[in-house]
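Undergrad: After the sequence you'll find the predicted model.
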Amino acid sequence: MPGTKSRAATSNPKTGKNTPQVVNIRKQLTQTVVQLIMAQSQHKQISYFRLPVFKGKGLARHAYKKAGTLLLATLIAFTFPLSSHAQLNDRINKTILSVADSTDLTSDTASTALKTSGSPQIYIPKAIHYNKEEIHSDFVLAARRASFKKYLMEKTIKETFSGPLNQYTDYKFENACLSATQFLIKNQYTQRGFEKMFEQYFRLDPSARFALLTAVYGIYPVTFKDKIKEILPYERDPKLFAIAALYDYRIDTSITNRNRLMRQMEKQFAGSSQNVLLRQLSSYLLRHLADQITPTPSVIELFRYQQLWKQKTIYSFQRWDRNYSGLCIVQYEDGHFARDQNGKLKIFRQLARSGSGLPSFITNGNTPQGLYRIAGSRVSIDKLIGPTPTLQSIIPFQSDSVFFRGLPYDSTGTKLDNYKILLPPSWQSYPPMQQSFWAGAAGRRYIVIHGSTLDGSFFEGWSFYPNAPTDGCLSTMESWDTATGALDKSDQLDLVNTYHKTPGGLGLLEVINLDNQKKNVSVEEINALVEKFEASK
C-alpha cells in the first residue's frame, strides 16, 4: 500500500523513532534553539522563529509542531545556568530527545502527549535570575549622553521649531513635540514652535495635533489657555477634544466651567454617552476632585484578599499627584512579603508619571490605578528603556485570555464584574481602582514595568528626580556608570529578580494611590502597612 511504503521509508517498523528524518529534525531543532538562546543571552529581541520543515502527514505533523513549539517556548522562556556552549548543546539535545521519545513524530496515529511513563522529563528551572554584570549600555556613556543631548537640543528642538511649519516639516514638528514631552523641555524654542502649530492647528493631521496638545498639557499648564479655548468648540476628534477640555478644566475647576465643558461635549458629540473615552472624560470632570480627598479603602484587605488567588503580586503605591514618586513591594503566593537576607522588607522606588501628566484614560497619560496581569519578563530594544529586563504587564482588553488566565471567570457576568471580583468587597465599589479597566477599554496598551537609561539631568528640580517620566509605564529607579556603561544600581533589576524568585511568570500588579500628600511615598509608610498586616494574621 502507498501509505505503508511511505512510512517504511521514514520510520523504524518497531518504534517509529531514530530514523534519518527524525535525527535530521533533531539536529535542525538544536541549531534553531542554540541561535535563539544565544540571541537571548545577548539581549536581542526575538520576534518570531520558524520550525524546520517536517513532511509527515496528519497527526504526526501536528504532534511534531506541538512538540517543537513547546520545546522552543520552554527553552527561550528561562535562563539556563550553563557555563559553556558544549554544556548548552548537551542540555538541548537531552531535552529534544525527551520530547522525541515521548512523541512518535512519524506515526499517523501518534499521541500528542509529551510525557509518557519511563521517558525523560523536560528540564524546567525553578526560577529566573538576571545577572547585573551582564547588563551594559553604550547609550549611558558620558560622551554618548553629551552627543545625544546636543543633537536633541540643537537639531530636534531649536532647529525644528525655529524653522517654517508646512506640509514638508509637519513630521519634524510632531517629533519635536514628542521629544519635548519626554524630556520636559521648556524654553523659547518650544514655546515658539507650539505657537506656530496652534496658528495652523486645523491644517495639521490628528497625530500632529495630539503631539502638540500632550506637549502643551505637560509643559505649559497655563500659557496656552486662550489657544485652547479657541480650538475647543471646533475639535471633532474625541481624544483631542478630551485633552483640550482637560487643559481648560485644570485651569478652572469651578462648577460653572465644568458644566460648560459638559454641554460643549454633548453638543459636539451626539453619541458621547456611547464613546468610552468621552464617558471617562465626563466621569473625570464630575468626580476627580472628590476622588482625591476620598479615603482609600483598607490596603490590609488587599494583602489578605491576595490569598484567595495565590498569585504573587506587586503593589505599586503612589500619590494622586504623580509629580511625586511612589514605592512598590512584592507579596509571594503564600502571602509573605519579599525581604532581603537580613529580614528587611524589599522596597523599590517607582514613578507612575508620564511626560504629559495627562489622566490615565488618555493615551500616554499617567499610569492608571487598578489591576494588571504580569506575564513574565523580557528585554526591550528601546535604548531609552535600556537592557535591564522589563516586567510585561497586561491591561484589561489588551489580551483577556492572558489577563484572566488561572483566575475565576463567570461567563454569565460582564467583563467588569469579573475584573471587580479580583478585589475585596470594599475595593469593588471604589471607582478609582477601575482606572486600568477603563483605560484598556479606551484603547490604552503596553503599560509595562521598566528601568531607564535617560540622563537624569533633564529632570533636576522636579520632585521625582532622579527618576524619569515615561509614556505612562511604571519607571523603576536605575543608575549607570557613565564611564563604562555598566549598571551601577538598579531597583528595576532587583524587582525583576525578586519577582522571579518563585517559579512562574504570571502574577498580578496593583497600582494604588494612597492619598494626595505633596511628597514622595516614604519607606516608613510602606513598612507600617506591612507590619499592620502581619500583626493581624
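TA: Now that the structure is in, tell me what you want to look at.
Undergrad: rest of the way, CA atoms for contacts and neighbours
TA: Noted.
Undergrad: surely residue 433 meets residue 369?
TA: Yes. If you go by C-alpha atoms under 8 Å, residue 433 and residue 369 touch, sitting 5.5 Å apart.
Undergrad: Please say which of the two ends up with more neighbours.
TA: residue 369 (25 against 22; other C-alpha atoms under 10 Å).
Undergrad: which residues in the stretch 251-400 of the chain form strands?
TA: 313-319, 326-331, 348-351, 370-378, 390-394 (DSSP state E, counting those that start in this stretch).
Undergrad: Just say which of those strands is most tucked in.
TA: strand 348-351 (a mean of 26; mean count of other C-alpha atoms under 10 Å).
Undergrad: tell me which strands and helices that strand is in contact with?
TA: strand 326-331, strand 474-476, helix 491-499 (3 or more C-alpha pairs under 8 Å, 6 or more residues apart in numbering; DSSP states H and E).
Undergrad: Mind checking these for the one nearest to residue 149?
TA: strand 474-476 (20.7 Å; C-alpha to C-alpha).
Undergrad: try this one side by side with the last:
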Amino acid sequence: MLPSPEDLNLNAHHAALRAPALLAALLALLTGCATAPDAIPGKRHSTQELLSYQPADFRWQPTRASAEEAARERDLSLLRQRLSLAPGSAEAQAALPDILAAVLHYNTEIDAARAPALSGLAGLEARPADVQRAVLSAVYRFYAPEASAQLWALLPKLSSPREFAIAANALLKPLTGPARQSAAAQIKAQMQLSFPTTWTDEPRLRALSWPLDQALQPSAPNAAPPLAELLAAPLRPGYPVVFSLQRPGREVLGLALLRGADGRFVREADGRLFQVPQLARALSNLPGTITLGNTPQGIFAVRGSSTASNPSIGPTPFLETKLPIEASVSEFFQVDGSDLDWSEPLYAALLPQSWQAWEPIKEAWLAGRAGRDEILMHGSVVNPDYYRGASYYPATPTAGCLTAPEQWDPANGRLLASGQLQLAQAFARAYRQAQERNPGGLDPMVKGYLVMVELPGNDGAGGPVLAAELEASVQAAEQRWLNRPR
C-alpha cells in the first residue's frame, strides 16, 4: 500500500543538462558523482528483473546525511565565492551560468544572485545561446517582475526561437488582465517581425502562441475536452498506460494512475485506485517545449527500463519514456518496422477525436520537434529540505522529468521505500499480463505509453491531485473502453 503524499519524504534528481563545460562541471558537483555500489549504470532491466527487486536492493551513498551535508557545504561555499566576484568582471560573467544553476538547484542565495542575473541581461544577445538560456531561465523563475524593462529591450535582439520564447514567457508571467493582454499583443507583433516565415510552425513559437492567444481572447472558450475520453484513448491496444495528472502551473504534487492493457485501471486489493504521487515540474518551471522546462503534456512511448548512467538520478530503475521524433515511428507505435515519416496527423491519430484539436495535448509533439529528449519517469535523490516552504514540498523539481517519491536511510544510504519502484513494478506486472494473453507477441523489456495531462481548472490552489476527484472519470473511461468499436 502506498503512503499518502503527506507521509512521504520526497526526493528528486537534477537531471543531465546539455550545457557549457563550466555549467556541466558544477552540476556534476551539485548532484554527486559517486557510482551506487548496488547499481550498474546503464543496465537494462527485463520485466522479470523489475518484478524481483526489493527496496533494500538499492543504496545511494550521496543520500547519507554526512555525505549530503558535506557536498552541500562544499557547493554553497563555491557559490558564495563566485557571488563575491567583482560585478561586471570577465570572471563574474563566465561564472554566471554556474551561479544560477546552483541557485536553482539549492533554492538559496536568490537575493544575492538578483543583481548578477539582472546585470547579465545587458548584452546577452551577443553571448552563446546556452548562456542566454541559463540567464533567461533563472530570470523567468525568480526575477521576472523586476526584469521587465530589460526584457522588453532585449526581446527584439533575440534571434533564437528558444531564447525568444523564454523571454516572452518571462514578460507574461507576472501580468494579469488588461496588462497581460497588452503585453501579449506586443509580443505577438514582435514574434511575427523577428520570425516572419517560421513563427506559425517553429515548435517553441507555436507553443508560445497558445498563451498569447489566450491573453488576447480571454473570453474565448478554452475548456479541455472530457477527461474520461482521454483516459479511454485506445493508443495502441495491448499495452499498459501511465496517466500522469497534474495541476496547471505544476505548483503541487500530481498523481500517476495505471491503466492495464485490458483497458481497466489497476486497483489495490481493497478496490482503491493504484496511485503514485508524481511531480512533473522543472527547476525553471518553464513550458514543456523549452530545454529543461516542465514535462510537456501529451503522449510518450515507454521503451524499457534502465539504471541511469547519469548518477544524479539515483539507482532505482527508471521507465524510459520517449517523445515523438526522439522515438522513431516504429518505436513509438511499438511495431517492428515502419516506412512512415513522422507527422502531426500521425501523432494526433493516437488521441480521441475530441482531443485532436486541443493544442496543449500536442506539447509533447512540439517538444519532440524542438529536440527535447531523455524525459524519464524515475526516482529521486535530492534533499527535499532545499525546497522547504514551496507549495510542492516535500517534492523536489527536476530538469524536466517525472519523479516519484523515495525514502533513503540517512545513516547508510539504503532505499527504504520507493514510489518509483512500485510504479515500475506495477507497469511490469501489467505488461507481463499482456504477454501472457499474447504469447510470443511482446518483447521481454517493458513497453507501453505515458500520457501526461494537466487537469482542467486553475493553478495549484486546489491542492495535490487526489484519486477521489478522478474516480468518476476513471469509471466513465472504463465503460467507454468496454463499449468502443471493435
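TA: Good, I have the coordinates. Values in this document were obtained by computation on a predicted structure and should not be read as measured data.
Undergrad: Out of the strands of the stretch 251-400 of structure 1, the one nearest residue 38 of structure 1 is which?
TA: Residue 38 of structure 1 sits nearest to strand 370-378 of all the strands of the stretch 251-400 of structure 1, at 14.6 Å, using C-alpha to C-alpha.
Undergrad: count of residues packed around the residue lying closest to residue 218 of structure 1 once chain neighbours are set aside?
TA: Closest residue to residue 218 of structure 1 apart from its sequence neighbours, by C-alpha to C-alpha, 6 or more residues apart in numbering: residue 356 at 4.0 Å. Look at residue 356 of structure 1: counted by other C-alpha under 10 Å, it has 29 neighbours.
Undergrad: Could you find the counterpart of residue 356 of structure 1 in structure 2?
TA: Using TM-score structural alignment as the criterion, residue 356 of structure 1 maps onto residue 284 of structure 2.
Undergrad: Pretty sure its match sits against residue 139.
TA: No. The criterion here is C-alpha under 8 Å, and residue 284 of structure 2 misses it with residue 139 at 9.2 Å.
Undergrad: tell me, the helix or strand where residue 228 of structure 1 lies lands on which residues of structure 2?
TA: Using DSSP states H and E, residue 228 of structure 1 sits within helix 225-231. Mapped onto structure 2 using TM-score structural alignment, helix 225-231 of structure 1 covers residues 148-154.
Undergrad: In that stretch, which residues are buried?
TA: 148, 151, 152, 154 (16 or more other C-alpha atoms under 10 Å).
Undergrad: In structure 1, what sits opposite residue 73 of structure 2 in the alignment?
TA: So, by TM-score structural alignment, residue 73 of structure 2 is matched to residue 150.
Undergrad: Tell me which helix or strand its match sits in.
TA: Using DSSP H and E, residue 150 of structure 1 falls within helix 142-151.
Undergrad: Can you name the element that comes right after that helix?
TA: helix 160-162.
Undergrad: Find me the equivalent region of that following helix in structure 2.
TA: Against structure 2, helix 160-162 of structure 1 falls on residues 82-84 (TM-score structural alignment).
Undergrad: who wins for proximity to residue 144 of structure 1 among the strands of the stretch 251-400 of structure 1?
TA: That would be strand 390-394 among the strands of the stretch 251-400 of structure 1, by C-alpha to C-alpha, at 23.2 Å.
Undergrad: quick one: that closest one aligns where in structure 2?
TA: Under TM-score structural alignment, the match for strand 390-394 of structure 1 is residues 318-322.
Undergrad: Can you pull out the residues in contact with that stretch?
TA: Stretch 318-322 of structure 2 is contacted from outside by 300-308, 332, 373-379, 420, 424, 449-450, using C-alpha atoms under 8 Å, 6 or more residues apart in numbering.
Undergrad: Mind doing that once more with 7 Å?
TA: Contacts with stretch 318-322 of structure 2, where a contact means C-alpha atoms under 7 Å, 6 or more residues apart in numbering, come from 300-307, 373-379, 424.
Undergrad: Max pairwise distance over those residues: which two?
TA: Those two in the contacts of stretch 318-322 of structure 2 that are separated most widely, counting by C-alpha to C-alpha, are 373 and 424, at 20.0 Å.
Undergrad: So for the two, which sits in the more crowded spot?
TA: Taking neighbours as other C-alpha under 10 Å, residue 373 of structure 2 and residue 424 compare with residue 424 leading, 25 against 20.
Undergrad: residue boundaries of the helices in the stretch 201-350 of structure 2?
TA: All helices of the stretch 201-350 of structure 2, identified by DSSP state H, counting those that start in this stretch, fall at 203-216, 227-231, 329-332, 344-348.
Undergrad: now the third one, how far from the chain's geometric center?
TA: Read that as helix 329-332 of structure 2. 21 Å (C-alpha atoms, centre = their mean, to the nearest Å).
Undergrad: and if you look at the last one?
TA: What separates the centre of helix 344-348 of structure 2 from the centre of its chain is 22 Å, taken as C-alpha atoms, centre = their mean.
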